[in-house]
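Undergrad: generate coordinates for the sequence data below:
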Amino acid sequence: MTLKSKNIETILAEKRVFKPSKKFQQRAHISSMKEYVSLYEKSIKDPEKFWGKVASELTWFKKWSKVLDETEAPFYKWFVNGKTN
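TA: Reported below is the predicted structural model:
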């Protein structure tokens, strides 16, 4: 194995968690690891519901008719017929 590939494998196996300062946490949209894990689990459990809710917080010129179209998987279409900048 070359040194370069070892470095890539090391990065892929990274397990460390770097905690932000308290000051940074107070200003963050996601203020704790617990909140992050909760959001992540919701996004995995029901991606259409999760991303539909997130997308509704954006400004749309035209709202989508369907959050996720899987009919041509693996070529997924997100926010079908929606238009935003």
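Undergrad: contacts and neighbour counts: CA atoms only from here.
TA: Fine.
Undergrad: so which elements touch the longest helix anywhere in the chain?
TA: Ranked by number of residues, the top helix in the chain under DSSP state H is helix 33-45. On a contact count with 3 or more Cα pairs under 8 Å, 6 or more residues apart in numbering; DSSP states H and E, helix 33-45 meets helix 47-55.
Undergrad: give me the residues contacting the longest helix of the chain.
TA: 30, 49, 50, 51 (Cα atoms under 8 Å, 6 or more residues apart in numbering).
Undergrad: one more, so I can put them side by side:
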Amino acid sequence: MSDGNTIESVMDEVRRFPPPKEFSEQAHVKSLEQYQKMYEESVADPEAFWAKMASEELHWFARWNNVHSWDKDNAIIKWFEGGKLNVSYNCLD
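TA: Modelled structure (predicted):
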């Protein structure tokens, strides 16, 4: 018998808890619809999506040459090769 207090019942959570309106208005991603649109763009064309995000959201001292390159045989992934930024500048500005 299940009384609803088992670990399995807790792991099957489907309720949604929308944030307060004031919080959403200040958020970078303001709605679930906006998030879903961004997700779809990122899956459809990851290189264009991440180039756009990097250009809009970060200050670069030198722009990158390639958004990403990867060598799946050696599990090597490189992002924004040739680009120069200062993480603390982006975090504090």
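Undergrad: just to revisit the earlier point, drop anything exposed from the contacts of helix 33-45 of structure 1.
TA: Neighbour-count burial (16 or more other Cα atoms under 10 Å) applied to the contacts of helix 33-45 of structure 1 gives 50, 51.
Undergrad: circling back: what's the average distance of the longest helix of structure 1 to structure 2?
TA: Its aligned residues in structure 2 lie a mean 0.7 Å from helix 33-45 of structure 1 after superposition (mean Cα distance after the TM-score superposition for structure 1).
Undergrad: and the contacts of helix 33-45 of structure 1, which two are furthest apart?
TA: Comparing every pair within the contacts of helix 33-45 of structure 1 by Cα to Cα identifies 30 and 49 as the most remote, at 18.9 Å.
Undergrad: what about stretch 53-63 of structure 1, distance to the chain center?
TA: Relative to the chain's own centre, stretch 53-63 of structure 1 is displaced by 16 Å; criterion: Cα atoms, centre = their mean, to the nearest Å.
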